[in-house]
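# Fold the following and give me the result.
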Amino acid sequence: MTTHESGPGTKTGARPADGAGFDPGAEFDRQLDRLLALGYPGLAGRTEAAFTALVRPLRETVLALGPTMAAPSESRTPFLLVVDRTLAPVERTVPLTTLDGSARAGVVDRHYPAGDIERFVPVEGLGLPRGPVHLLLDADRGEEFCGVVPKDAMATVAGRGRSPLTMEEGIAFVTLHPRALARNKCFSLGASRCGDRRVPALWISQGAPKLGWCWEGNPHSWLGMASAGGRAGATS
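Down below sits the predicted model:
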């Protein structure tokens, strides 16, 4: 694994609404606007209109699920728009992440040699929806697993009928809900693996998000295990 530094997170950009007045449709629009502002259409080789047309069908899914959704909190959010690396490569989306209240760009740890990230693929049985964009549902940064061996944390998550996050889903979490990544409340991404003992993780280094990895058998007091309640694609 690599070294890490944690720093305070403050506010950047528009936040998801907290409390009883949560509007799933407005939150979808906020997330889409954020992706547009960050230049995701360009990463995907599409115009803003074409990118919006690709993502917009997921709004109907959000509205259909809306009555079951709880409002976001610092550590949890009811849904996230996730863009697959086939549209937006991980090495180019990580630098678009920031901590809450900071403009310092995220980085990929140097312990990922050239071409290594491509080896980390979704684990079998994850049930990712078809297509280059999907919804991650009921995302939780999993701070209860800080100090727990990652392999054991993943087993507990599975026993609850939940699943860990992929690299892309973790990047979406920090991109669209940046306060989830906070000092001593960082998280592993156990659903992207490459066949060895490394587990990807997002933590804070020099005031910015960092995509690194830790060994599956080594616990860290500052590193939890993010998980989700499900995933969904467009309704039609």
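
# Please count neighbours and contacts with C-alpha atoms only from this point.
Fine.

# Mind jotting down where the helices sit in this structure?
24-37, 40-43, 48-55, 58-65, 90-93, 150-159, 167-176 (DSSP state H).

# The residue nearest the centre of the chain: what's it in contact with?
By Cα atoms, centre = their mean, the chain has its centre lying nearest to residue 170, at 2.2 Å. Neighbour list for residue 170: 189, 202, 226 [criterion: Cα atoms under 8 Å, 6 or more residues apart in numbering].

# Here is the second sequence; please produce its structure so I can put it next to the first one:
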Amino acid sequence: MPAPVLPPVTDQAERLISLGATGAFTPDALRSEAAALPDRPGLLVVGGLRPSELAPLMRRADRPGFVVEDMTDVDDFAPVAEVPDAAVWLLADPDRGDLLANASPAEADARFTQDGRTPMLLTEGVQWVLQAPEVLERNSCFMTIGSRVRRPSGRFDARTPAVWISGGTGRDGRERKDAAKVGWCWWNNRHTWLGFGSGSARLAG
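Have a look, this model is predicted:
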């Protein structure tokens, strides 16, 4: 499906304020930051927000979102894509990457480099779902390969984060069926139902 049409960033700021997802900003400060961003379509992103705190704010099927139980280090997934030196920015032209479904994260990353796009961060992906829950569809969700965990050895962890819909099985629990969830996949694996979130640029005010 085409990417959901996002409201103006000033309206997106009000949405985050209503959810209490403003980070270190007061409501008025976030409004001011949002108003200073470039006037073009895109996703308002507040930097420094923890995925563990954002995930429960997602709502789907009248259920709160969650992080899978074996991802206790979810907040350690840090940006590997270039991020502005700013606390708030605009992710221009966010896309779910359906055309890359069944590619591996490594292949998708190479495609983004070729096409001049930037992979979505995990926190961007969750904030996208906060603004547009309909971006998650059964059998059409997305990875956020702009965030990874670097081990003490300097090598990347083999996992890559993703945002999708719980089937209510296993440790998720039946009560979470159809809820939005943050989980992980292996870097070299392919999934027919997962695209790759990306944007055309990150723009600060």
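
# related to what we said a few turns ago, tell me which of the helices of structure 1 is the most buried.
Across those, averaging neighbours per residue (mean count of other Cα atoms under 10 Å) puts helix 167-176 on top, at a mean of 26.

# quick one: it to structure 2 mean distance?
Average distance, helix 167-176 of structure 1 versus aligned residues of structure 2 after superposition (mean Cα distance after the TM-score superposition for structure 1): 0.8 Å.

# What range does that helix cover in structure 2?
Under TM-score structural alignment, helix 167-176 of structure 1 corresponds to residues 122-131 of structure 2.

# still on that earlier bit, quick check: the residue nearest to the centre of structure 1 vs residue 181 of structure 1, distance?
As judged by Cα to Cα, to the nearest Å, residue 170 of structure 1 and residue 181 of structure 1 stand 10 Å apart.

# which residues are in contact with both of these two?
residue 202.

# could the helices of structure 1 go into a markdown table alongside distance to residue 213 of structure 1?
Below are those laid out as a markdown table (distance: least, Cα to Cα, whole Å):
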| stretch | distance to residue 213 of structure 1 |
| --- | --- |
| helix 24-37 | 25 |
| helix 40-43 | 24 |
| helix 48-55 | 30 |
| helix 58-65 | 31 |
| helix 90-93 | 14 |
| helix 150-159 | 11 |
| helix 167-176 | 11 |
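
# Which one of these lies nearest to residue 211 of structure 1?
helix 167-176 (8.6 Å; Cα to Cα).

# neighbours around residue 116 of structure 1, how many?
10 (other Cα atoms under 10 Å).

# For residue 166 of structure 1, see how far away it is.
15 Å.

# do the same with residue 174 of structure 1
13 Å.

# do residue 146 of structure 1 as well
18 Å.

# Who has more neighbours out of these two?
residue 166 (27 against 21).

# Can you show me the strands along structure 2?
42-46, 59-60, 63-64, 66-67, 78-79, 88-92, 118-119, 141-143, 147-148, 159-165, 180-186, 194-196, 198-199, 201-203 (DSSP state E).

# which residues touch the spatially closest residue to residue 42 of structure 1 that is not a sequence neighbour?
Residue nearest to residue 42 of structure 1 in three dimensions, not counting chain neighbours: residue 48, with 8.0 Å by Cα to Cα, 6 or more residues apart in numbering. The neighbourhood of residue 48 of structure 1, defined by Cα under 8 Å, 6+ apart, consists of 36, 41-42.

# swap in residue 148 of structure 1?
Contacts of residue 148 of structure 1 (Cα under 8 Å, 6+ apart): 219-221, 224.

# how about it, what's its match in structure 2?
Match for residue 148 of structure 1 (TM-score structural alignment): residue 103.

# Equivalent analysis for residue 107 of structure 1, please.
In structure 2, residue 107 of structure 1 lands on residue 66 (TM-score structural alignment).

# now do residue 95 of structure 1
In structure 2, residue 95 of structure 1 lands on residue 56 (TM-score structural alignment).

# Test my guess that residue 92 of structure 2 contacts residue 39.
No. Residue 92 of structure 2 is beyond contact range of residue 39, at 10.4 Å (criterion: Cα atoms under 8 Å).

# Overlap of the contact sets of the two?
With Cα under 8 Å, 6+ apart, residue 92 of structure 2 and residue 39 have no common neighbours.
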